[in-house]
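Asker: Predicted model follows, preceded by the sequence.
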Amino acid sequence: MSNKTIDFQKGKVSGKVSLLGAMVGPVEFLLSNNKVVQPFSTAPWANEEKSVNEEKNLIDNLPPILKNIGGEWPCVPFGMPNAKRNLPLEWLHKIDCIEPIDESFMHGFSANHEWQDISNSLQEAELKIEYPLNHPVKRLSRKISVTDNNQLEFELLVETEKPVELPIGLHGTFKLPNKPGKAKLIIDSFKSAYTYPVIVEPNISILEPNQKIDDLEQVLRSDGCFEDMTTLPLENSTEELILLDLSVGRIQLQNHDECYEVVFEWDIEQFPSCLLWYSNKGRDYYPWNKRFQAIGIEPIASAFDLGVIHSRNTFSPLQKAGIKTGFTLDGTDRFSYKISVNTI
């Protein structure tokens, strides 16, 4: 599968969109102090030269979503294709009564296949992708443009033949400084949060699973200590997932090493939660090899990344807590959101 890209440029912003997954990034912003910054994470293995056949086979055999993972892209449906079973009992109640869908790919068909370039201007990128005939989603269309004040503006259209409830999400991944503690998450509308129901990465993850969080700066670890999950990168190599319950769709990521901040804004009625993915050089196997460090800021209507069945389950702990874990798609649904970069 090729890694073809679309280039776009307007004002002080220029970037690329990969046809594979319609992943946006890298994107360069010329800031008011004449400094150029590129805030999105990129996969260190995406453009590696492979001189050994065995290494080439490794990357060829990766799931498509991992081949150049980074930047930002839509996930319809959001999460894993099969229902995870090794969860606490409260997560498994009634899941056998939930109707599955025919989905084979992590974060959906569109995140693992090439989109069609339908752009009409070099100033913006526009793409679409047709879903398989047996899928409840018919088509996705996506436009990435630059506003007059140099924000990235996104529009996603999801078309269905009939109403269907699915977990959906936006997958933003952002780079972090090398030195621990040189970046800060600012979440003004924080209500509460939840750690993943089980350990994310066995023998690697440090947080106590299946806990409710009242303060993101004091999150219980499995060793009984507490971790500040807003000050990044973390000291420990780890992989973590935290679901945020918010009242406003807005998160800031300040990079004090490069003196800029990213502001991610979305409609809280469409994406009532946000999944934070802490990839802190925790995975020691290919292709990660302890070299991927990023923070995922992922607005969602989903039960973590647990997929369709867990997200549809009205008996899940999140739904019992009043957290919406799916979105009813009906005809053509439009989702708009923005990412801006400013000096600090």
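Answerer: Nice, I can see it.
Asker: can we go C-alpha only for contacts and neighbour counts from here?
Answerer: Fine.
Asker: Pull the residues that contact the longest helix along the chain.
Answerer: Using DSSP state H to define each element, the chain has its longest helix at helix 53-60. Here helix 53-60 makes contact (Cα atoms under 8 Å, 6 or more residues apart in numbering) with K50, K67, Y286, P287.
Asker: Spatially nearest residue to the third one, not counting backbone neighbours?
Answerer: In space, Y286 comes closest to L58 once its chain neighbours are excluded; the distance is 8.0 Å by Cα to Cα, 6 or more residues apart in numbering.
Asker: Distance check, the one you found against N112.
Answerer: 17 Å (Cα to Cα, to the nearest Å).
Asker: now swap in W45 and tell me
Answerer: 17 Å.
Asker: next one: W266
Answerer: For W266 relative to N112 (Cα to Cα), the value is 24 Å.
Asker: Check P136 too.
Answerer: 17 Å.
Asker: before we move on, what about N342?
Answerer: N342 is 32 Å from N112, by Cα to Cα.
Asker: and the two? which has more neighbours close in?
Answerer: N112 (21 against 18; other Cα atoms under 10 Å).
Asker: In terms of secondary structure, what does the longest strand along the chain contact?
Answerer: Ranked by number of residues, the top strand in the chain under DSSP state E is strand 332-343. Judged by 3 or more Cα pairs under 8 Å, 6 or more residues apart in numbering; DSSP states H and E, the packing partners of strand 332-343 are strand 152-160, strand 260-266.
Asker: could I get those as JSON lines with distance to P39 and mean neighbour count?
Answerer: Below are these laid out as JSON lines (distance: least, Cα to Cα, whole Å; neighbours: other Cα atoms under 10 Å):
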{"stretch": "strand 152-160", "distance to P39": "12", "mean neighbour count": "19"}
{"stretch": "strand 260-266", "distance to P39": "7", "mean neighbour count": "19"}
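Asker: right, so of these, which gets closest to S18?
Answerer: strand 152-160 (15.0 Å; Cα to Cα).
Asker: who touches that closest one?
Answerer: Residues contacting strand 152-160 (Cα under 8 Å, 6+ apart): 74, 136-147, 329-340.
Asker: In addition, the following structure is provided for comparison:
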Amino acid sequence: MDRITITAKGISVSVDLAVGHLADLVVEAGGRGLRPLHRAPWLDEPPGDLPQGLPEGVARLSGDFLCAPFSASDVEAAPLHGWPANSPWDVVESAAVADGWRAVFRLRRKVMGAAVEKTLRLRHGHPFLYQEHAFVGGSGAISVAHHPMTVMREGGRLSFSPKRLAATPEISLEPDPKRGRFALAYPARSADLAAFPTAGGGTTDLRDYAMEPSREDFVTLVEADHAGPGWTAVARRAERDLVLVLKNPAELPVTMLWTSNGGRDYAPWNGRHRGVLGIEDGRTAIGHAASLDDNWLKREGVATAFALAPDGRVAFRHVIGALPQADGPPPASVAMLPDRLRLETPDGAVREVPFDGTFLRIGKA
């Protein structure tokens, strides 16, 4: 069994057990099925057509997955984004509960000596997937990130919880013009998301996902100090919906945006991986060794790894959902109430939807 699907009223999620990716998420709303998550185009092609040596996590790229570590596994040998994104998971438990469904998965491999568990919760009538990852035991420290990807046929508009700053790394994802291209300046930083430096010397609005130019870009947003959840909202134009991703900033203090819009010309990307946005909430720098060493985020007072202990348990939570939205901007504010999520648009219109306001444990690290 390579795939399992769990369901509650109005929502279902499928897991690719070969790599632990969330292969599909479907929210039934407004008479249609909203699919907020992306799957790579090469998943529908014969596996033999893929380049040799491609990490399993890229070969089966879909939805969302746990990165542990995020990016380079240069402390403990593993593929890009670590074994949780590239190797099999077992089903420990999957059963209906009073208010929905609960499933628990365990990674067959260990990470830094720790057992890794994934718990998924669906609640009847909630348009959200609630997930928790836990490291049980182990030693040293591990950087982590979620890797949800959405996709847009005609672009969209983004909004965020308050951010302190945005910054690009020293080198772009595709510095060789023979292999790809980028649009942002590297390195660069700005406290204004609406005016981030570009490679051409101007500025761009990070809140706007435009389908031109073709590019591959990566930028890290650092959460500001505030009392609410960390969140990203994406109003997808052609899809006529609103994708929501939420976190506890004390657990996952950065949000890394990966824009993959036809900016890679080599296989399996081949310029066709378009309109994709990775919303990568994490506790990490770029690479495991960099996360444990001195880095620019630590100098900003931002944690970049979780400490592990042989008798310890480290866990963090994350939420992904979707709502129908015919047109209009994403919310200007998002607030959690005990049993619902309250969204307010820039013009003051309010929308409330069912939500477990206790799940993210805001105020706890």
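Answerer: Here it is on my side, so go on. Values in this document were obtained by computation on a predicted structure and should not be read as measured data.
Asker: Next, the TM-score between them, please.
Answerer: Here the TM-score for the pair of chains, by TM-score structural alignment, normalised by the length of the first structure, is 0.84; 309 aligned residues with a Cα RMSD of 1.9 Å.
Asker: And the contacts of strand 152-160 of the first structure, which of them are buried?
Answerer: 74, 136-146, 329, 337-340 (16 or more other Cα atoms under 10 Å).
Asker: Quick one: map E76 of the second structure onto the first structure.
Answerer: Using TM-score structural alignment, the partner of E76 of the second structure in the first structure is D102.
Asker: if we can go back for a sec, which among the contacts of helix 53-60 of the first structure end up buried?
Answerer: Buried, going by 16+ other Cα under 10 Å: K67, P287, out of the contacts of helix 53-60 of the first structure.
Asker: Output the contacts of helix 53-60 of the first structure as CSV; include the columns secondary structure and distance to E201 of the first structure.
Answerer: Putting these into CSV (DSSP: H, G, I helix; E, B strand; the rest coil; distance: Cα to Cα, whole Å) gives the following:
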residue, secondary structure, distance to E201 of the first structure
K50, coil, 28
K67, helix, 20
Y286, coil, 14
P287, coil, 15
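Asker: Adding distance to Q151 of the first structure as columns, could you present the contacts of helix 53-60 of the first structure in CSV?
Answerer: Compiled in CSV, the contacts of helix 53-60 of the first structure are given as follows (distance: Cα to Cα, whole Å):
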residue, distance to Q151 of the first structure
K50, 36
K67, 27
Y286, 35
P287, 32
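Asker: Now do the contacts for I69 of the first structure.
Answerer: M23, T42, A43, A46.
Asker: To clarify, my last question referred to Q211 of the first structure.
Answerer: So Q211 of the first structure contacts Y194, T195, Y196, P197 (Cα under 8 Å, 6+ apart).
Asker: same deal with D192 of the second structure?
Answerer: L165, A166.
Asker: Ok, L37 of the second structure next?
Answerer: L37 of the second structure touches A23, D24, L25, S62, G63, D64, P148, M149, T150, V151, counting by Cα under 8 Å, 6+ apart.
Asker: tally of neighbours for the third one?
Answerer: Neighbour count of L25 of the second structure, defined by other Cα under 10 Å: 26.
Asker: do the same with the first one
Answerer: Applying other Cα under 10 Å, we find 23 other residues in the vicinity of A23 of the second structure.
Asker: That one: helix or strand, and which one exactly?
Answerer: For A23 of the second structure, the element it lies in under DSSP states H and E is strand 21-29.
Asker: relative to strand 241-247, how tilted is that strand?
Answerer: 130 degrees (axes from the mean of the first three to the mean of the last three Cα atoms, to 10 degrees).
Asker: any idea where the strands of the stretch 151-300 of the first structure begin and end?
Answerer: 152-160, 164-166, 168-175, 183-186, 190-195, 212-213, 219-220, 226-227, 231-232, 238-246, 250-255, 260-266, 273-280, 293-301 (DSSP state E, counting those that start in this stretch).
Asker: What span of the second structure is the first one aligned with?
Answerer: Applying TM-score structural alignment, one finds that strand 152-160 of the first structure aligns to the residue range 129-137 of the second structure.
Asker: what about A210 of the second structure, distance to V243 of the second structure?
Answerer: Per Cα to Cα, A210 of the second structure is found 17 Å from V243 of the second structure.
Asker: no no, V276 of the second structure
Answerer: From V276 of the second structure to V243 of the second structure the distance is 13 Å (Cα to Cα).
Asker: list residues touching both of the two?
Answerer: By Cα under 8 Å, 6+ apart, the residues touching both V276 of the second structure and V243 are T150.
Asker: Give me the subset of the buried ones among the contacts of strand 152-160 of the first structure lying in helices.
Answerer: Filtering these for helices - DSSP H - leaves nothing at all.
Asker: just checking, which of these belong to strands?
Answerer: Using DSSP E, those in strands are 74, 137-146, 329, 337-340.
Asker: And stretch 15-27 of the first structure, what's buried?
Answerer: 15-27.
Asker: Quick check: the aligned residue for V27 of the first structure in the second structure?
Answerer: Checking TM-score structural alignment: V27 of the first structure goes with L25.
Asker: Just to check, its match is in contact with S14?
Answerer: Yes: in this structure, L25 of the second structure is within contact of S14 by Cα atoms under 8 Å, at 6.5 Å.
Asker: Show me whatever sits in contact with both of the two.
Answerer: Common neighbours of L25 of the second structure and S14 (Cα under 8 Å, 6+ apart) do not exist.
Asker: now the equivalent of K191 of the first structure over in the second structure: how far from T255 of the second structure?
Answerer: For K191 of the first structure, the aligned position in the second structure is occupied by R164, per TM-score structural alignment. Here the criterion is Cα to Cα. By it, R164 of the second structure lies 11 Å from T255 of the second structure.
Asker: more crowded one of those two?
Answerer: T255 (28 against 14).
Asker: where's that one relative to I11 of the second structure, distance?
Answerer: 25 Å.
Asker: again with T5 of the second structure
Answerer: 11 Å.
Asker: Kindly report the same for D208 of the second structure.
Answerer: 28 Å.
Asker: go on, F306 of the second structure?
Answerer: Taking Cα to Cα, one finds F306 of the second structure at 32 Å from I11 of the second structure.
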